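> return a 3D structure for these sequence lines:
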Amino acid sequence: MADSLNTITVNGVTYNYDEYMASQNATKKDVNADYISKDTFLKLLVTQMQYQDPLDPMDNGEYLSQLAQFSALEQMTEVADKMENVHSLVENIDTSVLVGQLTNMIGKTVQWATTDSDGNVTVHEGTAKSVSISDGAPSLMVETEIKDASGNTTKAITKVDISTITRVGDGDISE
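Below is the predicted model:
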């Protein structure tokens, strides 16, 4: 009966606990070998209680220790979930504040710099027209004037990453 305490039953098949965990870890290389899920823990505890010798039951201290471990695991899981929710909320607040600040730039002249593959920096200038959010990252939509080879000017909208903005101001800010 002592060996039955080290077993786990999955889909009606009973496995040796160590062999089962080894097979699970072999298929999930990114899972730590010492980690078991709370569902697995509960199944092990129920299996232990189900197959214990009625003449020699499990020690109450051991049972309470396992329940305390499960309770701690459950609380840590809950805290981790809530921390993830708080992190998400803070990111949303940061994005909202940033969008609010970016909307104050609408109608103003902005300068931004780009670097080509050779390391050459080019400074661009245009008028901020709107704020765009793509994949959770805000950017500024800027209207620029483009001159072609014959000297004709056309207007175009350019999506500007806010990390590249170097100056913001009313009127011409070119030096």
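> going by C-alpha atoms from here, please, whenever you check contacts or count neighbours.
Noted.
> ok, now which ones touch V46?
With contacts defined as CA atoms under 8 Å, 6 or more residues apart in numbering, V46 is in contact with no residue.
> could you point out which element follows the helix or strand where it lies?
V46 is located in helix 38-50, with elements delineated by DSSP states H and E. Counting by DSSP H and E, the next helix or strand C-terminal to helix 38-50 is helix 60-103.
> for the comparison step, fold the sequence that follows:
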Amino acid sequence: MAISGISATDFLSGTTQAANQNMDKSAFMKLLVSQLQNQDPMSPVANEDFVAQLATFSSLEQLEGLNQNVVAMIALNQSNALLSQLTQSSALIGKEVTWQELDSEATHTGTVESVKIVDGLAVLRIDGQDVPLATVTEVLGLTQDPA
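Predicted structure coming up:
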């Protein structure tokens, strides 16, 4: 009979975490303090071991800081991507475009009235209808007003 690893389920989010997940700095400090309090007085922790543990703790703090910076950078990149998509799509306002429906091969042509972002994707308002930018197959140019 095979025995699977131990895991814990977070009931609020429904996520599962492995039991051997990396320690955070508070758990590391508790372990270090407990080790110092319960060391054998006849053979205390060597200075080299203590310095190595402190260096590990310092590395852990630096990695946490780096992780926070990476998360912030990812959020900034996502924001920039949305802004770029909106800016580039806005160049289509007033232009005539052709698009293909998602559920059929029918194509339509119309004039882009506005652009918005919906669920992270550019959506064009064409002749009163919302059309995903990804379905546009051709940009025909500016609409000609009959004068």
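> for the first structure, longest strand please?
strand 121-134 (DSSP state E).
> S58 of the second structure maps to what in the first structure?
Using TM-score structural alignment, the partner of S58 of the second structure in the first structure is S71.
> same question for Q37 of the second structure.
Alignment note: Q37 of the second structure maps to Q50 in the first structure; criterion TM-score structural alignment.
> the residue of the second structure most remote from its centre and Q78 of the second structure: what is the separation?
Relative to the centre of the second structure, the most outlying C-alpha is that of M42, 51.8 Å out, by CA atoms, centre = their mean. Relative to Q78 of the second structure, M42 of the second structure is positioned 57 Å away (CA to CA, to the nearest Å).
> with N69 of the second structure instead?
For N69 of the second structure, the distance to Q78 of the second structure - CA to CA - is 14 Å.
> residues contacting T7 of the first structure?
T14, Y15, N16, Y17, L44, T47.
> could you redo the last one with a cut-off of 10 Å?
Counting by CA atoms under 10 Å, 6 or more residues apart in numbering, T7 of the first structure touches T14, Y15, N16, Y17, D18, E19, Y20, K43, L44, T47, Q48, Y51.
> Q21 of the second structure now?
Q21 of the second structure makes contact with S7 under the criterion CA under 10 Å, 6+ apart.
> now do the SS call for it.
Taking DSSP: H, G, I helix; E, B strand; the rest coil as the rule, one finds Q21 of the second structure in the coil state.
> and the gap between it and A8 of the second structure?
In terms of CA to CA, Q21 of the second structure sits 11 Å off from A8 of the second structure.
> tell me which residues of the helix holding V46 of the first structure come out buried.
Under the neighbour-count criterion of 16 or more other CA atoms under 10 Å, helix 38-50 of the first structure has F41, K43, L44, L45, T47, Q48 buried.
> quickly note the distance from I157 of the first structure to T77 of the first structure.
47 Å.
> if you could redo that for D39 of the first structure, that was the one I meant.
For D39 of the first structure relative to T77 of the first structure (CA to CA), the value is 13 Å.
> picking that back up, could you list the buried residues of the longest strand of the first structure?
Within strand 121-134 of the first structure, the residues that count as buried by 16+ other CA under 10 Å are H124, E125, G126, T127, A128, K129, S130, V131, S132.
> quick one: that strand to the second structure mean distance?
By mean CA distance after the TM-score superposition for the first structure, the fitted strand 121-134 of the first structure averages 1.3 Å away from its aligned residues in the second structure.
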